[in-house]
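Trainee: Fold the following for me, if possible:
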Amino acid sequence: MSAFAFLGAALAEIAGCFAFWAWLRLGKSPVWIAPGILSLCLFAYLLTLPTSDQAGRSYAAYGGVYIASAVLWLWLVEDAKPDRWDLLGAAVCLIGAAIIYFGPRTATIG
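Mentor: Here you go, the predicted model:
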């Protein structure tokens, strides 16, 4: 469930931000703002669904999924093929996200 929530959140966040990018940077109509806002609201909702006891840990793990999804968006939507550094960076981020999200937890000192 968490993986689907993270992927959905990434798509919603990227699409919402892209709507603003299209309006401000690509000269698209201000009408793009409304679906952008709705998409960003969906992103926020989806990010509440993963099963994590702490929001910060969930957000940190999501960051890796977001980065990999943004590279995929670059390729599929913007038609710009990722280079090896894009792919390596995304892979490192996904590994980091997995460590954060799935790492064993022990009692903290303090």
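Trainee: hey, let's count contacts and neighbours off CA atoms from now on
Mentor: Will do.
Trainee: Just give the nearest non-adjacent residue to the residue nearest the centre of the chain, would you?
Mentor: In the chain, the residue lying closest to the centroid (CA atoms, centre = their mean) is residue 66, at 2.5 Å. Nearest non-adjacent residue to residue 66, counting by CA to CA, 6 or more residues apart in numbering: residue 10, 5.1 Å away.
Trainee: For the one you found, give its distance to residue 40.
Mentor: Distance, residue 10 to residue 40, using CA to CA, to the nearest Å: 10 Å.
Trainee: These two: which has the busier surroundings?
Mentor: residue 10 (27 against 21; other CA atoms under 10 Å).
Trainee: Would you do the same for the sequence below? I want to compare the two.
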Amino acid sequence: MSIPIFVAAALCEIGGCFSFWAWLRLGKSALWLLPGVALLVAFAWLLTLVDSSAAGRAYATYGGIYIAASLGWLWVAEGVRPDRWDLLGAAVCVAGACIILLAPRAA
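Mentor: Just a heads-up that it's a prediction; the model follows:
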């Protein structure tokens, strides 16, 4: 159940941060900040839903998912296709996230 939550959190964080990017770097209206703030609040709330006994472990796992989702955003929203180095880097990060998420832990 954690993976869909991580993906939803990543989309919320990326969308929220992009609204600030659009306002400050692309010259969009400050009204772009309203959905951006809402998305960032949703992102923080979603991470609290992850079944983990330690917030830091949940955040570390999320980091790998976030990197891969950011490359998806790069391609879909910005029209820039990730190159092989982007994909390799994301694969390494997702592998690390899987190790953190799926490692056997003492109860």
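Trainee: circling back to that earlier point, surely the residue nearest to the centre of structure 1 is in contact with residue 12?
Mentor: No: counting by CA atoms under 8 Å, residue 66 of structure 1 stays clear of residue 12, with 10.2 Å between them.
Trainee: one step back: need the contact list for the residue nearest to the centre of structure 1.
Mentor: Shown in contact with residue 66 of structure 1 (CA atoms under 8 Å, 6 or more residues apart in numbering): 6-7, 10.
Trainee: Now the host helix or strand of it on structure 2. Mean distance?
Mentor: Using DSSP states H and E, residue 66 of structure 1 maps to helix 55-76. Helix 55-76 of structure 1, aligned to structure 2 and superposed, deviates on average by 0.3 Å (mean CA distance after the TM-score superposition for structure 1).
Trainee: That helix: which residues count as buried?
Mentor: 58-73 (16 or more other CA atoms under 10 Å).
Trainee: Can you give the contact residues for stretch 3-13 of structure 2?
Mentor: 39-40, 42-44, 46-47, 49-50, 62, 65-66, 69-70.
Trainee: er, stretch 24-35 of structure 2 actually
Mentor: Residues contacting stretch 24-35 of structure 2 (CA under 8 Å, 6+ apart): 16, 19-20, 22-23.
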